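1. just need the structure, nothing else, for what follows:
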Amino acid sequence: MTSPTENPLATRTSRTGYGATAADRAAHVRFRRAMALMVMTLIVPGSAQLAVGDRRVGRMAMRVWAGTMIVGLIVLLISALNHQFLFGLLFDTRVLLLLRIGLILGAIGWAFLLVDAWRLGQPLSLTLQHRRAAIGVNGALCLFVASGLLFGSHVVGVQRDLVQTMFGSGDATDATHGRYNVLLLGGDSGAGRWGLRPDSMTVASIDAETGKTVLIALPRNMMNFPFAEGSVMAEQFPKGFDCDDCMLNGVSTWAQDNTELFKHSKNPGVDATISAIEGITGLKINYWAMVNLMGFRNLVDAVGGVTLNVRQPIPVGGLGSDVTGYIEPGKRRLDGFETLWYARAREGSDDYSRMARQKCVMSAMLTQISPQSALKNFSKIAQASSELVSTDIPAGEAGRFADLALKAKSQPIATLSLVPPLVVTSQPDIDLIHDKVSEVISRSDGSLPKGEASGTRKGKKKPAANPVAVTGGSIGSLGEGYAANQAEDLGSAC
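-> Take a look at the predicted model:
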């Protein structure tokens, strides 16, 4: 018999060396079980329900999870072997829509499974302290999973909006002689000004297999040039653009003032400019892209700036009294505002020096923007890009060009600028230009050895081997030529 003063509970339980009763141990077991069910659901959704809950829900969730993992693994394996496949998916609006819906449903379903796992842990059987801990952990897991998937859905939505906003809906065109030729037009945006008088014109000739790129720049003040045969502009100017004060950057304005001649054109100014570029260079233009220079500033800021070699002070502001400061010489990390002025400053330099600096900026942007930086700042980059570029490249071709850009990143960029001393812009020698364009492309793709000319025609004297530094990122001078305007490796010239 027990003594009257002995606690009956003490006769049914024994104490461990740590002072925990059997009831305490049971409470800890229930708590660990509740936590394990939530962790199981976090790692493999549906596993908790399959173990102790509704097995039909568990099997369905695990099948969806397993299917998603298998599809994801297959996509990763194929993408590792063929980057263009991945880029194709990233620029396919239908795939992006399905992915966005899937992420939203996944967030809802996964959060439901976590709440159900908490229920299966029998929270009412837990002590108050354990119950509070379980609620806190479950809430944190639901927030972590749902917010992660919903953020992913937002990023996919941003990408889809970017594709729909930026890219065209026309038909894809085939490469010409193994190359895609894309005309890059740069100009200011504003009321009634978008693209009316391009500030810069550059053809990016891209090898369709390797992505190796040649930049062919044309000065805005070129005159007396022919248009592509059979074009509207060639019919209007059979002897070339020979009207008074008519320059290359005025072609777009002329076409906009005479839209009745371009009955089937959505962008008469761009189409007219393309016919001029084709007549001058002898290249067939596949696509065009209009770059808003003010939007460019936002893009540079979105990627955290670019590093440029500033050789002499670059004025910030307009001409004369409008200059408000200078970008000091040295290797500097410039933000969007500074980079824009680096590329556009006119005080103390000429148009051809500006063209050289703009090429240095293009090279820096291509080589310095890493995939990690792009992913980290994706939303900002996407927003800036939608404000930056308008193009007729079809969305279905965007993946191809993204893949080519990735290939081009690790290769030298060759440049050719149709400027003095090579070309007299007021009376350009078109045959010479065609020879030089063919030569720089042939040298870039390896069909012409370095230092060997492709034809018998020669331009004026070549730039000096060690020209003096002038305002801008490229060495050289107006008389001798700027290194970045005629370079087999643009990076080394900047």
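2. C-alpha only now, for contacts and for neighbours.
-> Fine.
3. longest helix in the chain, please.
-> In the chain, taking DSSP state H as the definition, the longest helix is helix 128-166.
4. after that helix comes which helix or strand?
-> strand 179-187 (DSSP states H and E).
5. ok, back up a step: same for the longest helix of the chain, what does it pack against?
-> Helix 128-166 sits against helix 22-43, helix 93-120, helix 378-388, strand 389-391, with contacts defined as 3 or more Cα pairs under 8 Å, 6 or more residues apart in numbering; DSSP states H and E.
6. how does it look with 10 Å?
-> Helix 128-166 is packed against helix 22-43, helix 83-90, helix 93-120, helix 378-388, strand 389-391, helix 395-408, with contacts defined by 3 or more Cα pairs under 10 Å, 6 or more residues apart in numbering; DSSP states H and E.
7. and the ones you listed as JSON lines, adding distance to residue 313 and mean neighbour count?
-> Below are those laid out as JSON lines (distance: least, Cα to Cα, whole Å; neighbours: other Cα atoms under 10 Å):
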{"stretch": "helix 22-43", "distance to residue 313": "57", "mean neighbour count": "17"}
{"stretch": "helix 83-90", "distance to residue 313": "41", "mean neighbour count": "19"}
{"stretch": "helix 93-120", "distance to residue 313": "46", "mean neighbour count": "19"}
{"stretch": "helix 378-388", "distance to residue 313": "27", "mean neighbour count": "20"}
{"stretch": "strand 389-391", "distance to residue 313": "29", "mean neighbour count": "19"}
{"stretch": "helix 395-408", "distance to residue 313": "31", "mean neighbour count": "20"}
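8. Proceed likewise with the subsequent sequence, for comparison:
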Amino acid sequence: MTQETAVRSRRKTGGRGVRRTRSRGRRALKIFGLVVALLVLGGAGAGWWMYSHLNGNIDSVDLDQAIGDDRPEKVATGARNVLVIGSDSRAGANGDLDHGNVSGARSDTTMLVHIPEGRAKATAVSIPRDTLITRPDCKDGDGKTVPGQKRAMINGVLGVGGPACVVKTVEKLSGVRVDHFVQVDFAGFKGLVDALGGVTVKLDQPINGSKGGLQLDAGEHRLNGEDSLKFVRTRYGYGDGSDLGRIGLQQQFMMAMLSEIKKQDAFGNPARLYKLADAGTKSLTTDSELASLTSLADFAQSMKGVDPATMETIMLPVAYDKTDPNRVVAAEPQSTQLWEALRNDTAIPASAKKSPAKGGS
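-> Okay, here's the model as predicted:
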């Protein structure tokens, strides 16, 4: 088609073809969908190599195969639930970040993000790592059955059975269907923050970490990747030194990082976008439905209406365990009210946001 013919065609359609093309282009550039820009700038060969490289960064798990049919029903309204797992594995590059290369991994962060129908807002529910739960029978990464256990700590599930077991445990705990999961480890988290050029946080009280921990006065701070990692792992030296206090820092940082990603004009800068995508996909594990740049871009596009400034962050209501005061258990009836609201995609009642435990281990 000649340029003149193309112009006449666009005039006949009232510019609709142009709008559709621009819409597709914007979607392709969202988050990890940068293949179009790479093809234009670097040629088909280089663009395909970069696309393949980023795809190859992503590990995946088939949840249906790993968990089977014993799962809650999907929310009929079209809402989505995404489980975010922050792994504190000390193996390999992660060991270098945490002063030691040791085997095993725990989920330092377990957060269920609920996106209601309409995708205009979201609610993030953090589950304290010291929460005692009943871990169901699971299959590990090799397909071997891991027997269930009562009174297991939720942060130990990842090391025992892998991310699929964490998904199954959260589903059993909540009765909420997990549609997708994203697991990020230390190295990937640090790299993403550094690729952003840092993240700005504001503290209402100082952090006085000991033994090489983070030292920050109250006020605003721009954190690099290494300090951001210390920030989200801070426990002692902040507030009452509890795990529940650390959850507040993690939720605050998540909001700050999402705001930073949204603020930066990465989509108009293919080189910067590639850097972010490369950092974001390294050390990333997802369910098989999200395990490609195209799938990630489509999912990101579907959530473009979610504003980090309006995202609600709450903690699973917990109470101190009567046998071990250093552990917590889901508080009733608050936790049941919370999970019921997520299952039915309805507003969370104020009573479900109150946690009897104000401190923690």
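9. out of the helices and strands packed on helix 128-166 of structure 1, which is closest to residue 183 of structure 1?
-> Taking Cα to Cα, strand 389-391 is the member of those nearest to residue 183 of structure 1, at 9.7 Å.
10. that closest one vs structure 2, average offset?
-> Superposing on structure 2 and averaging over aligned pairs (mean Cα distance after the TM-score superposition for structure 1), strand 389-391 of structure 1 comes out at 1.7 Å.
11. what's that strand aligned against in structure 2?
-> Aligned using TM-score structural alignment, strand 389-391 of structure 1 spans residues 284-286 in structure 2.
12. rewinding a little: in the longest helix of structure 1, what counts as buried?
-> 130-131, 134, 137-138, 141-142, 145-146, 149-150, 152-166 (16 or more other Cα atoms under 10 Å).
13. cool, stretch 313-322 of structure 2 as well?
-> 313-321.
14. all helices of the stretch 101-250 of structure 2, in order?
-> 157-161, 163-174, 186-196, 225-233, 243-263 (DSSP state H, counting those that start in this stretch).
15. make a markdown table out of those and add distance to residue 67 of structure 2 and mean neighbour count.
-> Below are the helices of the stretch 101-250 of structure 2 laid out as a markdown table (distance: least, Cα to Cα, whole Å; neighbours: other Cα under 10 Å):
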| stretch | distance to residue 67 of structure 2 | mean neighbour count |
| --- | --- | --- |
| helix 157-161 | 11 | 22 |
| helix 163-174 | 7 | 23 |
| helix 186-196 | 26 | 22 |
| helix 225-233 | 30 | 20 |
| helix 243-263 | 28 | 18 |
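16. show the contacting residues for the residue nearest the centre of structure 2.
-> The geometric centre of structure 2, computed from its C-alpha atoms, lies nearest to residue 84 (Cα atoms, centre = their mean), at 3.6 Å. Residue 84 of structure 2 makes contacts with 107, 109-113, 124, 126, 163, 167, 180-184, 286, as judged by Cα atoms under 10 Å, 6 or more residues apart in numbering.
17. what's the neighbour count on residue 121 of structure 2?
-> Neighbours of residue 121 of structure 2 under the rule other Cα atoms under 10 Å: 19.
18. once you drop chain neighbours, what's closest to it?
-> Sequence neighbours aside, residue 306 is the residue nearest to residue 121 of structure 2 in space, at 4.7 Å (criterion: Cα to Cα, 6 or more residues apart in numbering).
19. corresponding residue for that neighbour in structure 1?
-> With the correspondence set by TM-score structural alignment, residue 306 of structure 2 lines up against residue 408 in structure 1.
20. what does residue 165 of structure 2 give?
-> Taking TM-score structural alignment for the superposition, residue 165 of structure 2 sits opposite residue 272 in structure 1.
21. for the match of residue 306 of structure 2, what are its contacts?
-> Residue 408 of structure 1 makes contacts with 206-207, 210-213, 366-367, 402, as judged by Cα under 10 Å, 6+ apart.
22. with respect to residue 75 of structure 1, which of these is nearest?
-> When these are ranked by distance to residue 75 of structure 1 (Cα to Cα), residue 402 comes first, at 17.3 Å.
23. surely the closest one meets residue 84?
-> Yes: proximity of residue 402 of structure 1 to residue 84 meets the contact threshold set by Cα atoms under 10 Å, at 7.7 Å.
24. who touches both of these two?
-> By Cα under 10 Å, 6+ apart, residue 402 of structure 1 and residue 84 have these common neighbours: residue 90.
25. what's stretch 358-370 of structure 1 aligned against in structure 2?
-> The aligned range for stretch 358-370 of structure 1 in structure 2 is 250-262, by TM-score structural alignment.
26. now the matching stretch, how far from the centre of its chain.
-> 11 Å (Cα atoms, centre = their mean, to the nearest Å).
27. post-alignment, it versus structure 1, mean distance?
-> Mean deviation for stretch 250-262 of structure 2: 1.3 Å (mean Cα distance after the TM-score superposition for structure 1).
28. the equivalent of residue 205 of structure 1 over in structure 2 - how many residues pack around it?
-> Using TM-score structural alignment as the criterion, residue 205 of structure 1 maps onto residue 114 of structure 2. Neighbour count for residue 114 of structure 2, taken as other Cα under 10 Å: 25.
29. distance check, the match of residue 306 of structure 2 against residue 307 of structure 1.
-> From residue 408 of structure 1 across to residue 307 of structure 1, the span is 19 Å (Cα to Cα, to the nearest Å).
30. equivalent analysis for residue 226 of structure 1, please.
-> Following Cα to Cα, the distance that separates residue 226 of structure 1 from residue 307 of structure 1 is 39 Å.
31. tell me which of the two has more neighbours.
-> Neighbour count, other Cα under 10 Å: between residue 226 of structure 1 and residue 307, residue 226 has more, with 23 against 16.
32. what residues are up against the more buried one?
-> By Cα under 10 Å, 6+ apart, the residues touching residue 226 of structure 1 are 233-234, 237-242, 275-281, 428, 430.
33. who touches residue 301 of structure 1 in this structure?
-> By Cα under 10 Å, 6+ apart, the contact set of residue 301 of structure 1 is 334-337, 339, 377, 380-381, 384.
34. which of those residues sits closest to residue 71 of structure 1?
-> Nearest to residue 71 of structure 1, judged by Cα to Cα, of the contacts of residue 301 of structure 1 is residue 377 at 26.6 Å.
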